[in-house]
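**Student:** got a predicted model here, sequence first, then my questions.
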Amino acid sequence: MSKLWQKSSTDTESEIAKKVEAFTVGNDYRLDQALVPFDLKASAVHARALHKAGVLSDDETKKLTETLSEIERVWKKGEFNISVQDEDMHTAIENYLTEKLGDLGKKIHTGRSRNDQVLTAIRLFENDALQRILPELNALSDQLVEFGKTHKHIPMPGFTHTRKAMLSSVALWAGGFAELLRMQHHASSGVEALIGRSPLGTAAGFGTSIDIDRDAEAAELCFSQPMICSTSAQLSRGWVELQFVQYLSGISAVLNRLASDIIQYTGETTPYFSLDDVVCTGSSIMPQKKNPDLAELIRGRHSLFMGYAATLQSATTNLTSGYHRDLQLTKEPVLKAVTDIEACIEAAQILISSLNVNEKEITEACTVELFAAEEAYKLVKEKNISFREAYRIVAENPENAEASDPGQKLTESTHLGSTGNPGLERV
């Protein structure tokens, strides 16, 4: 089967030609399986745009769109094959259309390029992924809020520099992560605006002489608008993807710190929480081990997101305008980032559902030094001295800080965001 760019004289059989093919195709023919339904959707819209432009008849448009729907049914069964000889889904789809419809199948490529094809499919994929990810992000945030509410009466040491600092609470701890996830959700509007512009109809980056109604194409594909300059489409490839992956990396950064805390606070030295056995593993040599592997892998996967972003940033550095084959390498980091963030969010949901508070141990850990700052505030109020003077007095004799009931102390802090009023309802 021929490639979309292939001339009749192209050598495809020599050993060198096959090695070049393997190198240039890479694993795109495998990666594209995830993008097939989006390319089919865009192809159907393009067929209708060609009909509107007078390129396709009613009957031709009907046959093409029906066959595109047939391909989707085959794909859903797992039976649509993309071979290394096809290079990518675009060629595989057009070859299917041509085998089924003859020369009519070749008309689908009128007025477009693989450049705007793949860009449109990727942007549709990104938007679809985001609409799946955001509800799960909210669900995880809700889960943390509920965890905090359930244990709102339980005090907890607060740490700075990994040393005990001030009194905190389980509710305040959980609420902090919940709020960050909410903030990340709210930030999605920025990346949605970037991926929400349609590249379809920009062809190779310079438009075509076919009078395509790009506004209608964009609306039918649920984009907010088309990318106006055809040149901006190719300039955006990799640039938009970098910001999309960086957005997902923002989620993984929060999960990384959440997992790090859970690892720390379920250990022997700070046994504030415990994990159900289902999210832990044992050791092949040490019978007593109960390892927080799920949390460790959530923590570790953040490094992958940093790598995906670095790949995208590096691949697009120093490229002049227009298409370059380097941009082919921007597809894989996006697909992997989506797969990984969905897995990480689900793993974090499982982790929180398996997290238990060791109330006795966590309360006993709220030792006298946590109340040193409160002792200074007490001196300010009782002796009418400056905080700096009170700070010095307590610092010279920290052991004199009055031991307090940690649970009672929670009720004394009432301002928004304090240990006694973490504001979970507002989160």
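**Tutor:** Sure, I can see it.
**Student:** alpha carbons only for contacts and neighbour counts from here, please
**Tutor:** Noted.
**Student:** strands of this structure, start to end?
**Tutor:** Ranges of strands within the chain are 155-160, 163-169, 197-198, 225-226, 273-275, 355-357, based on DSSP state E.
**Student:** quick one: stretch 408-424 to chain centroid distance?
**Tutor:** From the chain centre to the centre of stretch 408-424 is a distance of 33 Å (C-alpha atoms, centre = their mean, to the nearest Å).
**Student:** nearest residue to residue 97 other than its sequence neighbours?
**Tutor:** Once flanking residues are discounted, residue 97 sits nearest to residue 105: 4.5 Å by C-alpha to C-alpha, 6 or more residues apart in numbering.
**Student:** show me what contacts the one you found?
**Tutor:** Contact analysis of residue 105 by C-alpha atoms under 8 Å, 6 or more residues apart in numbering lists 64, 94-99.
**Student:** that one and residue 377: what is the separation?
**Tutor:** 79 Å (C-alpha to C-alpha, to the nearest Å).
**Student:** repeat for residue 253
**Tutor:** From residue 253 to residue 377 the distance is 35 Å (C-alpha to C-alpha).
**Student:** who has more neighbours, those two?
**Tutor:** Here residue 253 and residue 377 are compared on neighbour count by other C-alpha atoms under 10 Å; more neighbours surround residue 253, at 19 against 16.
**Student:** the more buried one against residue 302, yeah?
**Tutor:** Yes - counting by C-alpha atoms under 8 Å, residue 302 is a contact partner of residue 253 at 6.2 Å.
**Student:** joint contacts of these two?
**Tutor:** By C-alpha under 8 Å, 6+ apart, no residue touches both residue 253 and residue 302.
**Student:** circling back to that earlier point, between the contacts of residue 105, which is nearest residue 76?
**Tutor:** Minimum distance to residue 76 across the contacts of residue 105 is 15.5 Å, recorded for residue 96 (C-alpha to C-alpha).
**Student:** scan this protein for its longest helix.
**Tutor:** helix 114-150 (DSSP state H).
**Student:** who does it touch, helix- and strand-wise?
**Tutor:** helix 36-52, helix 170-186, helix 188-195, helix 230-236, helix 331-353 (3 or more C-alpha pairs under 8 Å, 6 or more residues apart in numbering; DSSP states H and E).
**Student:** ok, structure two:
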Amino acid sequence: MPNNSNDLNTKQNKEHTKTHHKNDVLWAAEGAQKLAPGVMAYLAGEDVVLDQALFVYDIQGTQAHLQGLAQIGIISESEYAAFIDALDELKTAFEQGTFSLDERFEDGHSAIEFYLTQKLGEVGKKAHTGRSRNDQVLTCLRLYMQDQMAVVKQLGIDAIEVLIELAEGHQDTMMPGYTHLQRAMPNTVAVWLLGFAESLMDDVQHLNSVMHLLDASPLGTAAGFGVPLQLPRAETAAAMGLSRVQINPVSAQNSRGKYELICLHALSYLLLDVRRFAWDLSLFMTSEFDFIQMGSSHTTGSSIMPNKNNPDVVELLRASLSVVDGAVQQIQSLLSLPSGYQRDLQLSKEPLIKGMQKTQATLALLPELLQALTFKKDQMKDAITSEMMATDQALEKVKQGQSFRDAYLDSKQDDELIITAEQSIDQRVSLGGAANLGLNFLRVRLEGLV
């Protein structure tokens, strides 16, 4: 088997262009009339573009399938070695940009098979033995989701770590706490930040559950009925790094779209918390609040008003959930289907990939954005007014023996019992409050999520 080179791959690309066209479909019978170009383009849709995000996973799944075929003697060891070399070359060429997955192909699956057939001749035609494009797309999507959700998880953890670090430095930075957007009680920046840190931990914990569900191989279920071959499904699952198999072939087919939807729901919880945080930032950065300033690295100017400094990044963070919510709705509307594969499910790729990419891009911005924040301590403290200590005053009367409800009413009238904002913060000793943040508990929980 010759070594891969840019010249060889460039030459092969040119040969593909000359010898292969998208209308040369894998399933066409010899001598059959070709599909009309408009029909073929409509059927292929955006698959060849979308499959650029899935191509390396499709190659990985094909290698595992070939390992299984070699194990049961359908292909020889030498043929298996040739297949693996060719697929490694294809993966390298694709990653280096010397092999283009483009409009010449119906999709990524056909590109792999045509490449193998051109590279290995008659041997290449054995690659699809015991396999359907149904389980091929299921497999590459499963590997994609598992891998990309791991990326999302790490991005979430990165954001949590910065939130905790920032909170540690602002344990004594006071700010008003709000309910109904009205000043309520004294609070600290640390409590506010850790609220989002712990919420994101919930989201990461949910990601772990989803990734456990995804950790199952549909490879070997073919078109949804199994195949008359003793495929070593557990071994091929292990070869792809998956711990178990989806046993029933109908169940495997019915998971198409459903698992994508589960992933997108998990992403939406992350972006829901990001949206709430972005909303708070949007308010606290206004002149009316003037609590937070963001560095020029994360703000923009106005095209007409030289006085403006706009939080465009924060606003787009706030809007990112709409992309994932739209993706959820798009897939939900597809899933009013009977069991088994239906071509409608082809349209589930685009919203999954779009939602995944938007989530990753959003979470990736958070650490540096957090570090670009400056908290205006004086303005925040000055916004804490005397009436915000009324609850503390009522509880002080409770300690003196009065019932809370009577103390609640008396505190509205009491001008003598004065509690300062500092005293209010110092007395917030319940776990999670400003005087007892529970940082160690949060760190231990985070370590358990990694």
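**Tutor:** Received, thanks. Fair warning: this is a prediction, and the values are worked out from it, not measured in the lab.
**Student:** would you turn the strands of the first structure into JSON lines with distance to residue 146 of the first structure and mean neighbour count?
**Tutor:** Rendered in JSON lines, the data for the strands of the first structure read as follows (distance: least, C-alpha to C-alpha, whole Å; neighbours: other C-alpha atoms under 10 Å):
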{"stretch": "strand 155-160", "distance to residue 146 of the first structure": "16", "mean neighbour count": "20"}
{"stretch": "strand 163-169", "distance to residue 146 of the first structure": "14", "mean neighbour count": "20"}
{"stretch": "strand 197-198", "distance to residue 146 of the first structure": "37", "mean neighbour count": "25"}
{"stretch": "strand 225-226", "distance to residue 146 of the first structure": "39", "mean neighbour count": "20"}
{"stretch": "strand 273-275", "distance to residue 146 of the first structure": "16", "mean neighbour count": "18"}
{"stretch": "strand 355-357", "distance to residue 146 of the first structure": "12", "mean neighbour count": "16"}
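**Student:** so which of the ones you listed gets nearest residue 134 of the first structure?
**Tutor:** Nearest of the strands of the first structure (C-alpha to C-alpha): strand 197-198, 19.5 Å.
**Student:** quick revisit: any buried residues in the longest helix of the first structure, and which?
**Tutor:** Residues of helix 114-150 of the first structure classed as buried by neighbour count (16 or more other C-alpha atoms under 10 Å): 114-127, 130, 133-134, 136-149.
**Student:** name the nearest residue to residue 321 of the second structure, sequence neighbours excluded.
**Tutor:** Spatially, and ignoring its direct neighbours in sequence, residue 321 of the second structure is nearest to residue 271 (5.3 Å; C-alpha to C-alpha, 6+ apart).
**Student:** looking for the alignment partner of the one you found in the first structure.
**Tutor:** Matched across to the first structure, residue 271 of the second structure falls on residue 252, judged by TM-score structural alignment.
**Student:** quick one: contacts for its match?
**Tutor:** 301-302, 305, 341, 344.
**Student:** residue 232 of the first structure: which of these is nearest?
**Tutor:** Comparing the contacts of residue 252 of the first structure against residue 232 of the first structure with C-alpha to C-alpha places residue 305 closest, at 26.1 Å.
**Student:** how about whatever residue of the second structure lines up with the closest one: what's its closest non-neighbour residue?
**Tutor:** In the second structure, the residue equivalent to residue 305 of the first structure is residue 324, according to TM-score structural alignment. Leaving out its chain neighbours, the residue that sits closest to residue 324 of the second structure by C-alpha to C-alpha, 6+ apart is residue 355, at 4.8 Å.
**Student:** residue 331 is in contact with that neighbour, correct?
**Tutor:** No - applying C-alpha under 8 Å as the test, residue 355 of the second structure and residue 331 come out as separate, 11.3 Å apart.
**Student:** just give the nearest non-adjacent residue to residue 323 of the second structure, would you?
**Tutor:** Nearest non-adjacent residue to residue 323 of the second structure (C-alpha to C-alpha, 6+ apart): residue 355, at 6.3 Å.
**Student:** again with residue 215 of the first structure
**Tutor:** Distances taken as C-alpha to C-alpha, 6+ apart put residue 226 closest to residue 215 of the first structure, at 6.0 Å, once the chain neighbours are dropped.
**Student:** residue in the second structure matching that neighbour?
**Tutor:** Residue 226 of the first structure maps onto residue 245 in the second structure, by TM-score structural alignment.
**Student:** likewise residue 344 of the first structure?
**Tutor:** In the second structure, residue 344 of the first structure lands on residue 362 (TM-score structural alignment).
**Student:** my guess is its match contacts residue 320. True?
**Tutor:** Yes - look at residue 362 of the second structure against residue 320 with C-alpha under 8 Å: they come within range, at 7.1 Å.
**Student:** check contacts around the residue nearest the centre of the first structure.
**Tutor:** Of all residues in the first structure, the one closest to the mean position by C-alpha atoms, centre = their mean is residue 248, 2.9 Å from it. Taking C-alpha under 8 Å, 6+ apart, we find residue 248 of the first structure in contact with 305, 337-338, 341.
**Student:** need the max-distance pair from the residues you listed.
**Tutor:** Across the contacts of residue 248 of the first structure, the two lying at the largest distance from each other (C-alpha to C-alpha) are 305 and 338, at 9.8 Å.
**Student:** more neighbours: those two, which one.
**Tutor:** residue 305 (27 against 20).
**Student:** contact partners for the corresponding residue of the second structure for residue 191 of the first structure?
**Tutor:** Superposed on the second structure with TM-score structural alignment, residue 191 of the first structure falls opposite residue 210. Taking C-alpha under 8 Å, 6+ apart, we find residue 210 of the second structure in contact with 262-263, 266.
**Student:** which residue ranges of the stretch 251-400 of the second structure form helices?
**Tutor:** Under the criterion DSSP state H, counting those that start in this stretch, the stretch 251-400 of the second structure contains helices at 258-284, 312-334, 349-371, 377-382, 390-399.
**Student:** return the set of buried residues in the longest one.
**Tutor:** Which is helix 258-284 of the second structure. Those would be 259-275, 277-279, 281-282, 284, for helix 258-284 of the second structure by 16+ other C-alpha under 10 Å.
**Student:** likewise the third one?
**Tutor:** When burial is assessed from 16+ other C-alpha under 10 Å, helix 349-371 of the second structure yields the following buried residues: 349-353, 355-356, 358-360, 362-367, 369.
**Student:** elements contacting that helix?
**Tutor:** By 3+ C-alpha pairs under 8 Å, 6+ apart, helix 349-371 of the second structure packs against helix 47-50, helix 133-168, helix 258-284, helix 312-334.
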